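A.B. asks: Sequence below, structure please.
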Amino acid sequence: MNTQLLYGDIGGTKTILQLAEIAEGGIRECRTQRYDSAAFATFSDILQDFLGQATTQPPPAACFAVAGPIAAQQATLTNLPWQISSAHIAHAFSIPSVKLINDFEAVALAIENLPGSDLITLQAGQPHAQAMRVVLGAGTGMGVAWLTPANNRYFAWPTEAGHIDFAPVTPLQISLLESLQNRFGHVSVERLLSGAGLTHIFKFLQQSTAASSDLPLIQLGEDSGAAIAALAQTQRHPIAIQALELFAAIYGAYAGNLALAGLCRGGVYIAGGIAPKIIDILSAGGFMHAFHAKGRFSALLHEIPVHVVTNPAIGLLGARQEAFRLLDNGP
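C.D. replies: So this is what the prediction gives:
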């Protein structure tokens, strides 16, 4: 009899659940469903809907990648008021083995098995075998995970490095920081490098140029990153273009900081939902210029490979990989 696996990618914007079957020919996806996370009061409500449509017994193993910190197999989402417990899920849905992992831990776990077709290389560099790697990505928030080599494989370590201080490096970025400090007090990297962050950048630039610009004022919601990208790419709106360029420069500087912090000679991997949509901006030079701008260590930064991950389901792939491992090893 075939064995089923349940796994999912739980984010502040969307939740994707997938059921797969393990047969002699490998793993075959049976069903995938996407949910609007904010439309549900709890994750259990989503899982109840998904499993309620299944015609089989509960699967023996499940792994869920969660956009938030995890402690003692309990998680609170960073951008939603959800609390999730692996023990509660196991009991409520009769699943013997359940594990929660950080969403960027899942992304990191999948990196090792990604084909080259799922990567766009910004810098080939001089990769070192079995060297540290870092995975970061802007989306609803900013996720970061380390990959450390041991025993001929990589182990993923989730972090909350998206919430460290934003470090401006130009007069314009300093003005941006001061503007956001007046509003939020503490200004983390995620305040800039996320969908909402791009919106903050656009609003700052629009306000800064209002007195000298003839452009009509554009009213945007709190998380209008996609709309700003569309303004830049399809309408060539000058402030939207400037916002994306500033976003890319801040992104590149931050990626370079992480590359130095981990001495990531194995590579820097840019994941998240935003990067593939603005690949033309990331490839234009501003991102890598900021990545390299580390003074005496600029030469080292030129040696570190930098790739953009284009597979939108990478978190789901990592969760599936971990669910498969649970069948043999348990949580």
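A.B. asks: Please count neighbours and contacts with C-alpha atoms only from this point.
C.D. replies: Fine.
A.B. asks: Residue 77 against residue 71, yeah?
C.D. replies: No. At 11.9 Å, residue 77 and residue 71 do not qualify as touching, with contact defined as Cα atoms under 8 Å.
A.B. asks: Comparing those two, which residue is more hemmed in?
C.D. replies: A direct count of neighbours by other Cα atoms under 10 Å for residue 77 and residue 71 places residue 77 higher, at 18 against 11.
A.B. asks: what residues are up against the more buried one?
C.D. replies: 11, 12, 66, 67, 68, 69, 83 (Cα atoms under 8 Å, 6 or more residues apart in numbering).
A.B. asks: Pretty sure the second one sits in a strand.
C.D. replies: No. Judged by DSSP: H, G, I helix; E, B strand; the rest coil, residue 12 forms no part of a strand; its state is coil.
A.B. asks: so who does it touch?
C.D. replies: By Cα under 8 Å, 6+ apart, residue 12 lies in contact with 37, 38, 67, 77, 78, 79, 80, 140.
A.B. asks: Going through the residues you listed, which ones are buried?
C.D. replies: 37, 38, 67, 77, 80, 140 (16 or more other Cα atoms under 10 Å).
A.B. asks: Rebuild these as TSV, extending it with secondary structure and distance to residue 183.
C.D. replies: Formatted as TSV, these follow (DSSP: H, G, I helix; E, B strand; the rest coil; distance: Cα to Cα, whole Å):
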residue	secondary structure	distance to residue 183
37	helix	27
38	helix	25
67	coil	25
77	coil	23
80	coil	21
140	coil	20
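A.B. asks: Determine which two of those are furthest apart.
C.D. replies: 38 and 67 (13.3 Å; Cα to Cα).
A.B. asks: Tell me where this structure has helices.
C.D. replies: 43-52, 86-93, 103-111, 171-184, 195-208, 225-234, 238-262, 279-282, 286-292, 298-303, 314-329 (DSSP state H).
A.B. asks: Not counting its own residues, what contacts the second one?
C.D. replies: The list of residues contacting helix 86-93 from outside it, by Cα under 8 Å, 6+ apart, reads 44, 58, 73, 74, 95, 96, 97, 98, 99, 100.
A.B. asks: Kindly recompute the last result at 10 Å.
C.D. replies: 43-44, 47-48, 51, 58-64, 72-75, 94-101, 331 (Cα atoms under 10 Å, 6 or more residues apart in numbering).
A.B. asks: Would you show me how to pick out the buried ones of those in PyMOL?
C.D. replies: Buried subset of the contacts of helix 86-93, written as a PyMOL selection, criterion 16+ other Cα under 10 Å:
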select buried, resi 43+44+51+58+59+60+61+62+63+64+74+75+95+96+97+98+99+100+101+331
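A.B. asks: give me every residue that touches residue 228.
C.D. replies: Neighbours of residue 228 in contact, by Cα under 10 Å, 6+ apart: 195, 198-199, 202, 220, 234-235, 237, 239-241, 243-244.
A.B. asks: any idea how far residue 219 is from it?
C.D. replies: Going from residue 228 to residue 219 by Cα to Cα, to the nearest Å gives 11 Å.
A.B. asks: And this one, please, so the two structures can be compared:
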Amino acid sequence: MSRAAKGVLVLAGDIGGTKTKLGLFRVTPRGAVRAASARYESRLYPGLVEIVREFLARNPAAPSAACFGVAGPVRDGRCVATNLPWVVDARGLARVLRLPRVELMNDLEANAWGIPFLAPGDFYTVNKGKPDLKGNAAVIAAGTGLGEAGLFRDGSELRPFACEGGHADFSPAGALQGKLWRRLTARFGHASWERVLSGPGLVNLYGFLRGAGREPRWLAVELKGAAAAAAISRAGLERRSA
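C.D. replies: Have a look, this model is predicted:
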């Protein structure tokens, strides 16, 4: 079997403030096939190097290249993670892990590159509009933070680009949102969209609105745990209020 047919082994990773997902993929002319994957709690590790070492120890392999999508701005192969006490450096990773080639990109930019490879069944329409096949597009993902990326049409294809739109100013509409803006500004010094639309943002919103109604005792107990945003989400999805 030729090298091209056998495929090139690549290490890929999605590095977020809550979790880090790694995978080994064999890339052939027919596509990429996953050989191994694992998920890690990001904050349990001092950095990405330690996670990759553990992953490769459990999945012995010699990847030809690695690419990591990191939640934060990437400049010259280096990223100071937004919601982690990590500095991720491509050259340092390549040297310490003895990888021939390491690339970094913003995690939402990486997601945007993957959009064309999704099947129709992978999509769920939230608000049906009128498609513009000549227009641009955006990817927005709320998690530990608020990730955003754009896709501009160059005449024939959509080209992803990174942005940090989640850190743009929250623009209130109406008196209630104005009060929320003042509360967030007083607490954090800057009211960004990420302070509203994210896991921590749900906790901020709940804390702001809690004074307008009676808080169920069971929810107050759940909110004392580490997964406060998850508890609020479950209560909302299950429409539990008492």
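A.B. asks: Same list, the buried ones among the contacts of residue 12 of structure 1, but as TSV with distance to residue 300 of structure 1 please.
C.D. replies: Listed next are those as TSV, based on distance: Cα to Cα, whole Å:
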residue	distance to residue 300 of structure 1
37	41
38	43
67	32
77	36
80	39
140	31
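A.B. asks: ok, how many other residues are close to the closest residue to residue 145 of structure 2 other than its chain neighbours?
C.D. replies: Spatial nearest neighbour of residue 145 of structure 2, excluding adjacent residues (Cα to Cα, 6 or more residues apart in numbering): residue 198 at 5.3 Å. The local packing of residue 198 of structure 2 (other Cα under 10 Å) involves 20 other residues.
A.B. asks: What residue in structure 1 is paired with residue 198 of structure 2?
C.D. replies: By TM-score structural alignment, residue 198 of structure 2 lines up with residue 194 in structure 1.
A.B. asks: so its match makes contact with residue 163?
C.D. replies: No. Judged on Cα atoms under 10 Å, residue 194 of structure 1 makes no contact with residue 163 at a distance of 11.5 Å.
A.B. asks: which residues are common contacts for those two?
C.D. replies: Listed as contacting both residue 194 of structure 1 and residue 163 by Cα under 10 Å, 6+ apart are 141, 142, 143.
A.B. asks: Please pull up the equivalent of residue 225 of structure 1 in structure 2.
C.D. replies: Checking TM-score structural alignment: residue 225 of structure 1 goes with residue 229.
A.B. asks: Quick check: its match touching residue 207?
C.D. replies: No. When contacts are counted by Cα under 10 Å, residue 229 of structure 2 is not listed as touching residue 207 (11.1 Å).
A.B. asks: Of the two, give the one with the bigger neighbour count.
C.D. replies: Between residue 229 of structure 2 and residue 207, counted using other Cα under 10 Å, the more crowded position is residue 229 (21 against 10).
A.B. asks: Might you report the residue contacts of the more buried one?
C.D. replies: 144, 198, 199, 200, 201, 202, 203, 204, 206, 222, 223, 235.
A.B. asks: what's the nearest residue to residue 109 of structure 2 if we skip its chain neighbours?
C.D. replies: Counting by Cα to Cα, 6+ apart, residue 109 of structure 2 lies nearest to residue 162, which is 5.1 Å off, once chain neighbours are set aside.
A.B. asks: From what I see, the one you found and residue 75 are in contact.
C.D. replies: No. With contact defined as Cα under 10 Å, residue 162 of structure 2 does not count as touching residue 75 (11.0 Å).
A.B. asks: which stretches of the stretch 51-200 of structure 1 form strands?
C.D. replies: Remark: strands assigned in the stretch 51-200 of structure 1 by DSSP state E, counting those that start in this stretch are 61-66, 70-71, 74-76, 83-85, 97-102, 119-123, 133-138, 142-150, 153-158.
A.B. asks: closest one to residue 256 of structure 1 among those?
C.D. replies: Distance to residue 256 of structure 1, taken as Cα to Cα, is lowest for strand 133-138 among the strands of the stretch 51-200 of structure 1, at 10.4 Å.
A.B. asks: Could you tell me the end-to-end distance of stretch 17-33 of structure 2?
C.D. replies: Termini of stretch 17-33 of structure 2 sit 27 Å apart (Cα to Cα).
A.B. asks: Equivalent analysis for stretch 128-138 of structure 1, please.
C.D. replies: Stretch 128-138 of structure 1 end-to-end distance (Cα to Cα) = 26 Å.
A.B. asks: How about stretch 158-168 of structure 1?
C.D. replies: Termini of stretch 158-168 of structure 1 sit 25 Å apart (Cα to Cα).
A.B. asks: so where is that stretch in structure 2?
C.D. replies: Aligned by TM-score structural alignment, stretch 158-168 of structure 1 falls on residues 162-172 of structure 2.
A.B. asks: which of the residues in the matching stretch are buried?
C.D. replies: 162, 163, 165, 166, 167, 170.
A.B. asks: Show me which of those is closest to residue 134 of structure 2.
C.D. replies: Taking Cα to Cα as the measure, residue 134 of structure 2 lies nearest residue 162 of these, at 20.3 Å.
A.B. asks: can you pull the contacts of the closest one?
C.D. replies: 72-74, 105-110, 112, 139, 147-151.
A.B. asks: anything in contact with each of residue 162 and residue 75 of structure 2?
C.D. replies: 105, 106.
A.B. asks: corresponding residue for residue 19 of structure 1 in structure 2?
C.D. replies: Counting by TM-score structural alignment, residue 19 of structure 1 lines up with residue 24 in structure 2.
A.B. asks: Without its sequence neighbours, what residue ends up closest to its match?
C.D. replies: residue 11 (4.6 Å).
A.B. asks: returning to that earlier point: and the contacts of residue 77 of structure 1, which of them are buried?
C.D. replies: Counted by 16+ other Cα under 10 Å, those give 11, 12, 66, 67, 68, 69 as buried.
A.B. asks: mind checking how far the third one is from residue 15 of structure 1?
C.D. replies: If I follow you right, that is residue 66 of structure 1. For residue 66 of structure 1, the distance to residue 15 of structure 1 - Cα to Cα - is 9 Å.
A.B. asks: Return every residue with contacts to both of those two.
C.D. replies: Joint contacts of residue 66 of structure 1 and residue 15 (Cα under 10 Å, 6+ apart) are 8, 9.
A.B. asks: Where does residue 4 of structure 2 sit: helix, strand or coil?
C.D. replies: Assignment for residue 4 of structure 2 (three-state DSSP): helix.
A.B. asks: What count of nearby residues applies to it?
C.D. replies: 10.
A.B. asks: quick one: it and residue 195 of structure 2, what's the gap?
C.D. replies: 47 Å.
A.B. asks: Equivalent analysis for residue 235 of structure 2, please.
C.D. replies: Relative to residue 195 of structure 2, and taking Cα to Cα, residue 235 of structure 2 is found at 20 Å.
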